[in-house]
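Enquirer: Here is the input, now give the coordinates:
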Amino acid sequence: MSTLPRPPKAATESSPARRPSPRRAGGRGAHKGLLFVLPFLLGFLATYVVPIGYAFSQSLHEKKSTGLGFGPTRTVYSGFANFASVLADGNFWASMTRTLLFGAAQITVMLGISLTLALLLDGVAARAVRFFRAGLLVPYVVPTVVSALMWLFLYSPTGSPLHDMLARADLDFDFFGGLNTYLALGNLLTWQGIGFNMILISASLQALPRELYEAARIDGAREWRIAWSIKIPNITGILVLTGMFSLIGRLQLFTEPLLLRQIAPESINTDFTPMMEIFDKAFKAGNYQYAAAESLVLAVATGILAFVFYRVTNRKMS
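Expert: All right, here's what the predicted structure looks like:
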């Protein structure tokens, strides 16, 4: 009986040389990943790294006049002299303290209202929830300048419907001056931020397992007890996150008080917030180098405060 010839070994077994090496495969994956994140890296460099580097370069210089102060000014290297001046600037740190104290009260009220609304919507039918969510999110969708101008008109002593309503009730109320200034600004910021924070908190509530609520109801717990003992303890992470974001936003507060200053210049001065102080130094006094140093100090202080807030609140709620 004749036997069939065996096929050559090269035809049945793959050659080791043809197999892609793990090193080449890993290199291709790394190149693809780099190309995937390249647009973000370019945007991050162009909008964050380069401006920060330029601001740091500006902060190391200062302008000095030649002669007896009547000659032309020239920019000279001054090292960290601007940073030393900022650290000793009482107006800058007073504006920082004022903003922090104001933010502590306003953020607490805003997040409290957002949490209450989210808890109320968590027990409503799905169709009604979508309707109320869209309505409460409208103030956040409105651009900051537009909403500030709208409330500027409502607070204005001339032509404001709020003043007309108060006048008909024989009430004379000034929205600015002393504590009323902070109440007016806080009302504007709370109106802007309630919807966005409510959406984040509501999404966290929707992610909780419903079996927890059913077990609590079987044990006889009422809705307020379920909210206090089950819902709130399980969404502390999002509460800390929204609080940290709100704290960063308050330290960068600029547009709203700048526009409200148009009708209350005696209540909201040029250094009411750190950002207003930086703006005044840069574009009114023309001291860009000092303003650059102030902006970098503000950025570092904001990062430190946000980190401390996150660690402390996380430790207390864990």
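Enquirer: Could you use CA atoms for every contact and neighbour count after this?
Expert: Fine.
Enquirer: Name the next helix or strand downstream of the helix or strand harbouring residue 112, please.
Expert: Here residue 112 sits within helix 90-121, counting by DSSP states H and E. Counting by DSSP H and E, the next helix or strand C-terminal to helix 90-121 is helix 126-141.
Enquirer: Following up with a second sequence; could you model it the same way so I can compare the two?
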Amino acid sequence: MAVQQPIADRAPRNRRRWTGWGFLAPFVAVFALVFLAPIVYSVYLSLFRDQLIGGTSFVGLDNYTQVLGDDAFWESLTRVGLFLVVQVPVMLLLALLVALAIDSGRLYGASFFRISIFLPYAVPAVVASLMWGFMYGDRFGLVGNVNDAFGTSLPDPLSPTWVLASIGNIVTWEFVGYNMLIFFAALRTIPTSLYEAASIDGASEWRVITSIKLPAIRGALVVATIFSIIGSFQLFNEPSILQSLAPNAITTDFTPNLYAYSLSFSGQQYNYSATVAIVMGLVTMVIAYVVQLRGMRKEL
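Expert: Below is the predicted model:
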């Protein structure tokens, strides 16, 4: 026969349970206010439309149907997709090579290189875009000065043909150091006993990299890839700043985020802008989730 626990013994346990929720309450409140509330409000806005006759009215999923048939949205999504496919592998490969070089212990002045490569990440994206935009200028910047000094005709980095690559260069310059630190931190957690065993077996440096280091930091590679994918789909600061320098190359629908911003603040289409943002959030979430699943399967 089960003996019922006295009420006096249950009271301290209940108090401890509510004490834990009390510690979590500030975080939950801030999380709900700055994360959940904007999402809920955006979903609410996306279900309405401000019409010329009748004012704001409920339209259900009509805004989402309109987005799926919006050529401007698909062009911007294709553009950032191309940006992701090219820029992210290049950036992560450079970050991985630098992390491996610093971790090897054969690089002279490794601490200096580590700090130097990380420093661009400390530069705000607006400042970095302005700095590189000035250097890209063919009439007033570094490219123009080189053309004048040597009588050359270098391609205009802010032309429609090259502007996406120019933005990719800025983003790579900014985030190589950030990803390098992620990889380097993961490399430092590898037990030295593995290196000692590999040395006893006569493994080459390349064998150590492929058989010990890369498998050990696979989780860090997945995390960095997910962060980079999210950042690529959220591309906004760099094209927004460079838009005034290259108005013919960077249009208001250059990226989905820039398109949503232009719809909201220039076109006063708040409902449709919220719909674009929600669709982009779903696309980013699905792709990041697929990458995470594939990375976890390989790790297992």
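Enquirer: how distant is the helix holding residue 112 of structure 1 from the center of its chain?
Expert: In this view, helix 90-121 of structure 1 has its centroid 12 Å away from the chain centroid, taken as Cα atoms, centre = their mean, to the nearest Å.
Enquirer: now do stretch 65-84 of structure 2
Expert: A distance of 18 Å separates the centroid of the chain from that of stretch 65-84 of structure 2, by Cα atoms, centre = their mean.
Enquirer: what's the answer for stretch 30-38 of structure 1, then?
Expert: 29 Å.
Enquirer: quick revisit: if you line the two up, which stretch of structure 2 does the helix holding residue 112 of structure 1 fall on?
Expert: On structure 2, the counterpart of helix 90-121 of structure 1 by TM-score structural alignment is residues 71-102.
Enquirer: Could you tell me which residues make contact with residue 236 of structure 2?
Expert: The contact partners of residue 236 of structure 2, by Cα atoms under 8 Å, 6 or more residues apart in numbering, come to 255, 257-258.
Enquirer: ok, residue 270 of structure 1 touching residue 277?
Expert: Yes: Residue 270 of structure 1 lies in contact with residue 277 (Cα atoms under 8 Å); the separation is 6.1 Å.
Enquirer: Just give me the match in structure 2 for residue 271 of structure 1.
Expert: Counting by TM-score structural alignment, residue 271 of structure 1 lines up with residue 253 in structure 2.
Enquirer: Report how many residues lie close to its match.
Expert: The number of residues packed near residue 253 of structure 2 is 20, by other Cα atoms under 10 Å.
Enquirer: give me the element residue 22 of structure 2 is part of.
Expert: Residue-wise, residue 22 of structure 2 maps onto helix 7-31 under DSSP H and E.
Enquirer: returning to what we had before: and the nearest residue to the match of residue 271 of structure 1 once chain neighbours are set aside, how many neighbours does it have?
Expert: Spatial nearest neighbour of residue 253 of structure 2, chain neighbours left out: residue 259 (4.3 Å); criterion: Cα to Cα, 6 or more residues apart in numbering. Applying other Cα under 10 Å, we find 20 residues neighbouring residue 259 of structure 2.
Enquirer: next one: residue 141 of structure 2
Expert: Applying other Cα under 10 Å, we find 15 residues neighbouring residue 141 of structure 2.
Enquirer: can you tell me which residue in structure 1 aligns to it?
Expert: Residue 141 of structure 2 maps onto residue 160 in structure 1, by TM-score structural alignment.
Enquirer: Could you report the distance from that match to residue 60 of structure 1?
Expert: 48 Å (Cα to Cα, to the nearest Å).
Enquirer: Kindly report the same for residue 309 of structure 1.
Expert: Counting by Cα to Cα, the gap from residue 309 of structure 1 to residue 60 of structure 1 is 31 Å.
Enquirer: got it, and residue 317 of structure 1?
Expert: 42 Å.
Enquirer: who's more crowded, those two?
Expert: Higher neighbour count among residue 317 of structure 1 and residue 60: residue 60, with 19 against 11, using other Cα under 10 Å.
Enquirer: Could you list which residues are in contact with the more buried one?
Expert: Counting by Cα under 8 Å, 6+ apart, residue 60 of structure 1 has contacts 77-82, 289.
Enquirer: Just the buried residues of those residues.
Expert: Neighbour counting with 16 or more other Cα atoms under 10 Å marks 82, 289 as buried within the contacts of residue 60 of structure 1.
Enquirer: Need the counterpart of residue 211 of structure 2 in structure 1.
Expert: The pairwise alignment with structure 1 assigns residue 211 of structure 2 to residue 229, based on TM-score structural alignment.
Enquirer: quick one: secondary structure of its match?
Expert: With DSSP: H, G, I helix; E, B strand; the rest coil as the basis, residue 229 of structure 1 sits in helix.
Enquirer: Quick one: distance of stretch 163-172 of structure 2 to the chain centre.
Expert: 14 Å.
Enquirer: Next: stretch 124-144 of structure 1.
Expert: Mean-position distance between stretch 124-144 of structure 1 and its chain equals 20 Å (Cα atoms, centre = their mean).
Enquirer: in that stretch, what's buried?
Expert: 129, 133, 136-137, 139-140.
Enquirer: Return the residue of structure 2 aligned against residue 54 of structure 1.
Expert: In structure 2, residue 54 of structure 1 lines up with residue 41, judged by TM-score structural alignment.
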